[in-house]
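Peer 1: okay, structure incoming, though there's no sequence with it:
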């Protein structure tokens, strides 16, 4: 089914579930007609009682999709009701459930580090106040009404990166003409014991490389803004300065990786180095009528 509809605009397929979207009512109807024509040509039918049309939002694969963006679905409630785990198996189950919503949680790896460490074979089970605090912090992060913007290649793209002692993180975002920013995805990773021994500049540079690999399909071939709160990176990775000859070999290698991308680098103070929380909040509910200019879903 996915191959059958791969060339149709605004059509997404997962197994036998078909989602049709449109930027406005007219486009939505056109996309529906194109889908129905394709299904008819192949002798396929849809059961009317299983179809919903012109929906302002739908829950799809555990996420709520609307013209506002992408938010967490109702299944997150099951994660919120999980009690503190009593063994490694239940802890892994909890972490796996949280990981499903990782795109909504900035610096997930840092928040989860005490719990992730507890899943190692060489670490004895001990649920202390530190693990409980991490467990609660992850639940609190799932309680937020964060909404990710739909990725729009016509908008300015940016990626911000940061590193801590235990993890690295990145945010893919859009910067709009009014200067406001909205995240489209978050990603993070816990550092291995070896990488935790890196210097701070190496950790910050590693965060950049991680972001480029994670969001490669959105960044490669497009100009984007690279935002960092580590000023030395502006010198190392900036367009007017080359990597110093005495820089560590890995920094030189990473600088070569960045040469493949078209970007401008910006320094942002740590206190300002995050997409404003208000920008990732769900806007007030609008009139549920089929308004023009709003993305519609089947």
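Peer 2: Cool, the structure landed. What you are looking at is a predicted structure, and each value in this text was computed from that prediction instead of being measured.

Peer 1: C-alpha only now, for contacts and for neighbours.
Peer 2: Fine.

Peer 1: in this protein, spot the helix with the most residues.
Peer 2: The longest helix of the chain (DSSP state H) is helix 25-41.

Peer 1: want to compare, so here's the second one:
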């Protein structure tokens, strides 16, 4: 199974008009997805207690995130519907759940036959789930399989949000408190139709500032999560190449907030195991490490990208790295929207400075593909000309 998963950067855009935010966390995660009989047999396992089969989707299967993401996307956008329509499916699922609840209410330790000394309450519950469960029967029927034909059915549903979720994490907002409540009401009604629950304890409802995917989001802009950023700034200097890689991996998630990340990080990327042996020179690496920690500590609040405003880009290129800063004017001043940078490849290090600046411009255009739709392919021929001979 292949299903495109969302990118974190794309989910942090299109929030420039929001004043109120509402992050939701779906309850139970993958367990909200019922397993078909075939899937139960495939995912079965044996342990010291016996043979077990998953009744709901576990965390282990590699396609579990894609299946769950597809289910949430279908609820948000209304792509397809079960055979017979959502109203029919919802009513039949309600009846099936009531039937199962009534059956389970009669299964107690006392109700188990005394002749079946080896049968426990757990085994009795399992028997009801696998043989008599009305919900399992409905899930395995063609009525519930909305993807069996491989073609989407015409759905009566309309999108309730113009945004995607990141698996079970959803964030949306509105300009006014009342509009945010109205969107929340539509979303919860849709989730009720699609049999999706929301965790009350993990969700926030109509707030000025929220945490979403380890980012602090407000009307003022986006900032890294203060607690997670503090952990990075308190790390001691790594004593091995693996420690350096872990440090750089932690910074990569917040690289959009770190100006000249690749410029200072290049010295760390070039480290080898031999550099950490006695006699190795780590002075440049320690300086880069300290500078990157300082940049994380001083990370600014990045403004939301506004499609209606002009874009200003500053470019920087040296012998080993590129750096670009996207800015827009707010309150009469230019504010940073995104920092983009990368280390140059071996062949690119021989480029003319003007060619490197073109690469820096292409870098920011490529990273912001979801923010602006521009034809920047005309910049590529510049790299094929003899810039050095013309300048």
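Peer 2: Perfect, I can see it now. Keep in mind it's a predicted model, so treat the numbers as computed, not measured.

Peer 1: let me see the TM-score of these two.
Peer 2: Overlay of the two chains. TM-score (TM-score structural alignment, normalised by the length of the first structure): 0.69; 229 aligned residues with a Cα RMSD of 2.7 Å.

Peer 1: superposed on the second structure, what's the mean shift for the longest helix of the first structure?
Peer 2: Mean deviation of helix 25-41 of the first structure from its aligned counterpart in the second structure after superposition (mean Cα distance after the TM-score superposition for the first structure): 1.5 Å.

Peer 1: what range in the second structure matches that helix?
Peer 2: Under TM-score structural alignment, the match for helix 25-41 of the first structure in the second structure covers residues 177-193.

Peer 1: stretch 209-218 of the first structure too?
Peer 2: Aligned by TM-score structural alignment, stretch 209-218 of the first structure corresponds to residues 362-371 of the second structure.

Peer 1: ends of that stretch, what's the gap?
Peer 2: Taking Cα to Cα, to the nearest Å, stretch 362-371 of the second structure runs 14 Å from one end to the other.

Peer 1: related to what we said a few turns ago, and the contacts of the match of helix 25-41 of the first structure?
Peer 2: Contacts to stretch 177-193 of the second structure, defined as Cα atoms under 8 Å, 6 or more residues apart in numbering, come from residues 20-22, 75-76, 86-87, 90, 160-161, 173-174, 197, 206.

Peer 1: tell me which element residue 381 of the second structure falls in.
Peer 2: Applying DSSP states H and E as the criterion places residue 381 of the second structure in helix 380-383.

Peer 1: right, and the helix or strand after that helix?
Peer 2: helix 387-390.

Peer 1: need the contact list for the residue most central in space within the first structure.
Peer 2: In the first structure, the C-alpha nearest the mean C-alpha coordinate belongs to residue 185, at 2.1 Å (Cα atoms, centre = their mean). Neighbour list for residue 185 of the first structure: 103-104, 148, 171-173 [criterion: Cα under 8 Å, 6+ apart].

Peer 1: sec struct for it, please.
Peer 2: Counting by DSSP: H, G, I helix; E, B strand; the rest coil, the backbone at residue 185 of the first structure sits in strand.

Peer 1: map it across to the second structure for me.
Peer 2: Checking TM-score structural alignment: residue 185 of the first structure goes with residue 338.

Peer 1: that match and residue 315 of the second structure, how far apart?
Peer 2: Residue 338 of the second structure is 12 Å from residue 315 of the second structure, by Cα to Cα.

Peer 1: common neighbours of those two, please.
Peer 2: With Cα under 8 Å, 6+ apart as the test, residue 338 of the second structure and residue 315 both reach residue 325.

Peer 1: which residues in the first structure form strands?
Peer 2: Remark: strands assigned in the first structure by DSSP state E are 11-14, 17-22, 57-60, 63-66, 70-72, 147-148, 156-163, 167-175, 181-190, 223-228, 262-267, 296-297.
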